[in-house]
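Chemist: could you work out the structure for the sequence below:
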Amino acid sequence: MSLSRVLEGYLSDREATYTIEMHSVSRTSVDTARLARINEDSLAKSVVLEDEHGFVLAVLPASRRLELDQIERKLGRRLHLSSERKMVDLFPDCVLGAVPPLGAAYGLPTVIDSSLEGRTEVFFEAGDHESLIRMDGDEFFGLLATASVAEIAADRACLNAALALREQLGRSLLTLRKAAEAPMEEASIWRSRLQRALLRLVVAADNHIGESEGPGGLLAEVEAKAPRLWRDVERMRKEHVALLKDCFRILEDVKGESSSSQLIQHDALRLASNFEFHRHAAADLVYESFGVDIGGG
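Modeler: This next block holds a predicted model:
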């Protein structure tokens, strides 16, 4: 797929001028901007919201996060993020997570963040995770003449810090898996490599936890922006404690002689899986709070 059928018809009917830019498969809007070598400020992403009255499409730059309370005040509605199942029904010709920002093409009321105004050009998803529409900024806004324009997004400095540490943690987990799955012919060498990988993971996890739980950190911001998610925040904190405890326990086993290499390998791989589940849950929490897709991996 390179261009959704509905989007193609909508652009054709309005004789819109645009080009299609291809890039490697991406998982998030941030990844898309990086792979396409474009500024995140010029990449318009879509967030689908709903309430009992119907759906709303929020459009904002990839560099910013949705402020749900601001769009609620603008519309006088109590909104929440739509489920994946509903998005599949709304956009049957699009890959999940690649919703074009032209809500009118799908009959959806649309609200655009004011920071997109004045852009020389705008890029947006064409319906999959490999192609972007590139369009003149004025023409883009002309296609959205019926949409509302308001300040519905904010900078994501806190999220950017969390994302950097998230990537560090992800790299550490890959290193741990490689070390754990390496051949065990030389047990001492295998244990030494695994120990180094675990120590690297401890540092990455400690950095991640410090940023997440510190004053003004990600979890504090989630609590402030979405108090209803306090149970999820508490679960994140408890998981931090449990995961670090497991790291240190396995480190002790690696340095000792009482546990077999096979058992240590099993525990190390289970630890990596538990960390990955935690990262998926954190990604869901960020999306639920800020409307920012940071990827589950």
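
Chemist: contacts, neighbours, all on C-alpha from now
Modeler: OK.

Chemist: for Phe124, pull up the helix or strand it's in.
Modeler: strand 121-125 (DSSP states H and E).

Chemist: next one: that strand to chain centre, how far?
Modeler: 19 Å (CA atoms, centre = their mean, to the nearest Å).

Chemist: buried set for that strand?
Modeler: Val122, Phe123, Phe124, Glu125 (16 or more other CA atoms under 10 Å).

Chemist: which one among the residues you listed gets closest to Thr19?
Modeler: Taking CA to CA as the measure, Thr19 sits nearest to Phe123 out of the buried residues of strand 121-125, at 9.7 Å.

Chemist: list the residues that contact that closest one.
Modeler: Ser42, Leu43, Ala44, Leu132, Ile133, Arg134, Met135 (CA atoms under 8 Å, 6 or more residues apart in numbering).

Chemist: wait, the second one sits on Phe124?
Modeler: Yes - with contact taken as CA atoms under 8 Å, Leu43 and Phe124 are classed as touching, separated by 5.7 Å.

Chemist: to compare against the first, here's the next sequence to fold:
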Amino acid sequence: MTISTRLNDYLSDNEVNYNLVAHPHSFNSLSSAIAAHISPAQVAKAVILEDHEGRRMMAVLPADHKINLGALSEKLNRDFHLIKEQAVYRMFNDCEHGAIPPIGDVYNMDAVYDDLLVESSELYLEAGDHSSFIHMERKDFVRLIKDAKHLRFSHQTIH
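Modeler: Below is the predicted model:
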């Protein structure tokens, strides 16, 4: 189990109580949730977007949801698209490919959080590898994202 260096420093600096939870190696947040026997609705995943002016943003949503780019673009008055994977790998070079910690401030990125994430009393976040989660209480997660935008912009992909 390896936690992203930047995420570890950020959580320490913000005095966040968390547990590191091991799970079988997987390739995405949804399969990690299933492997760890955790409700995918409690797992926050990050998707990196870029708008028509080249500004990047982290969108954070439950692992069992898919982003609605049209709705998000309309609500934020920007024209978003997914950025190329190679650019994501360069931005998150302290993480395994695709295991992005879903806290924008860790990487000095603007972020928007789906309101569905705070419906659970506890959350699991990608730690920066495909073998562990950061587990924390909702109150700690809310404290970390208190200055970020939040709204509804996703829909469930599995039941």
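
Chemist: on that earlier part again, name the nearest of the contacts of Phe123 of the first structure relative to Leu194 of the first structure.
Modeler: Proximity of the contacts of Phe123 of the first structure to Leu194 of the first structure (CA to CA) peaks at Leu43, which lies at 40.9 Å.

Chemist: just give the nearest non-adjacent residue to that closest one, would you?
Modeler: Phe123 (4.7 Å; CA to CA, 6 or more residues apart in numbering).

Chemist: from Glu288 of the first structure, how far out is that neighbour?
Modeler: Counting by CA to CA, to the nearest Å, the gap from Phe123 of the first structure to Glu288 of the first structure is 24 Å.

Chemist: ok, now which ones touch Ile219 of the first structure?
Modeler: You called it Ile, but residue 219 of the first structure is Leu. Ser212, Glu213, Val233.

Chemist: can we see that at 6 Å?
Modeler: Each residue near Leu219 of the first structure by CA atoms under 6 Å, 6 or more residues apart in numbering is listed here: Ser212, Glu213.

Chemist: which element is it on?
Modeler: Judged by DSSP H and E, Leu219 of the first structure forms part of helix 218-225.

Chemist: what stretch of the second structure does the following helix or strand past that helix fall on?
Modeler: Using DSSP H and E, the helix or strand that directly follows helix 218-225 of the first structure along the chain is helix 230-255. On the second structure, no counterpart of helix 230-255 of the first structure exists by TM-score structural alignment.

Chemist: buried ones in helix 230-255 of the first structure?
Modeler: Those would be Asp232, Val233, Met236, His240, Leu243, Leu244, Cys247, Ile250, Leu251, Asp253, Val254, for helix 230-255 of the first structure by 16+ other CA under 10 Å.

Chemist: just stretch 115-134 of the second structure next, same as before
Modeler: Buried residues in stretch 115-134 of the second structure (16+ other CA under 10 Å): 115-118, 122-134.

Chemist: on that earlier part again, pipe the buried residues of helix 230-255 of the first structure into JSON lines and attach distance to Phe275 of the first structure per row.
Modeler: JSON lines is the format used below for the buried residues of helix 230-255 of the first structure (distance: CA to CA, whole Å):
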{"residue": "Asp232", "distance to Phe275 of the first structure": "16"}
{"residue": "Val233", "distance to Phe275 of the first structure": "16"}
{"residue": "Met236", "distance to Phe275 of the first structure": "11"}
{"residue": "His240", "distance to Phe275 of the first structure": "9"}
{"residue": "Leu243", "distance to Phe275 of the first structure": "7"}
{"residue": "Leu244", "distance to Phe275 of the first structure": "10"}
{"residue": "Cys247", "distance to Phe275 of the first structure": "10"}
{"residue": "Ile250", "distance to Phe275 of the first structure": "14"}
{"residue": "Leu251", "distance to Phe275 of the first structure": "16"}
{"residue": "Asp253", "distance to Phe275 of the first structure": "19"}
{"residue": "Val254", "distance to Phe275 of the first structure": "19"}
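
Chemist: closest one of the residues you listed to Ala224 of the first structure?
Modeler: Among the buried residues of helix 230-255 of the first structure, and counting by CA to CA, the member closest to Ala224 of the first structure is Val233, at 11.0 Å.

Chemist: skipping adjacent residues, who's closest to the one residue sitting closest to the centre of the second structure in space?
Modeler: Geometric centre of the second structure, nearest residue: Pro102, 2.6 Å, by CA atoms, centre = their mean. Residue nearest to Pro102 of the second structure in three dimensions, not counting chain neighbours: Ala46, with 4.8 Å by CA to CA, 6+ apart.

Chemist: can you count the residues close to the nearest residue to Gly103 of the first structure once chain neighbours are set aside?
Modeler: Distances taken as CA to CA, 6+ apart put Thr110 closest to Gly103 of the first structure, at 5.6 Å, once the chain neighbours are dropped. Neighbour count of Thr110 of the first structure, defined by other CA atoms under 10 Å: 23.

Chemist: which ones are touching Thr110 of the first structure?
Modeler: Val56, Leu57, Ala58, Gly103, Ala147.

Chemist: want to try a markdown table for those, with neighbour count as columns?
Modeler: Shown next, in a markdown table, are those (neighbours: other CA atoms under 10 Å):
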| residue | neighbour count |
| --- | --- |
| Val56 | 23 |
| Leu57 | 25 |
| Ala58 | 29 |
| Gly103 | 23 |
| Ala147 | 20 |
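
Chemist: quick check: Ile134 of the second structure touching His23?
Modeler: No - counting by CA atoms under 6 Å, Ile134 of the second structure does not reach His23; the two are 11.1 Å apart.
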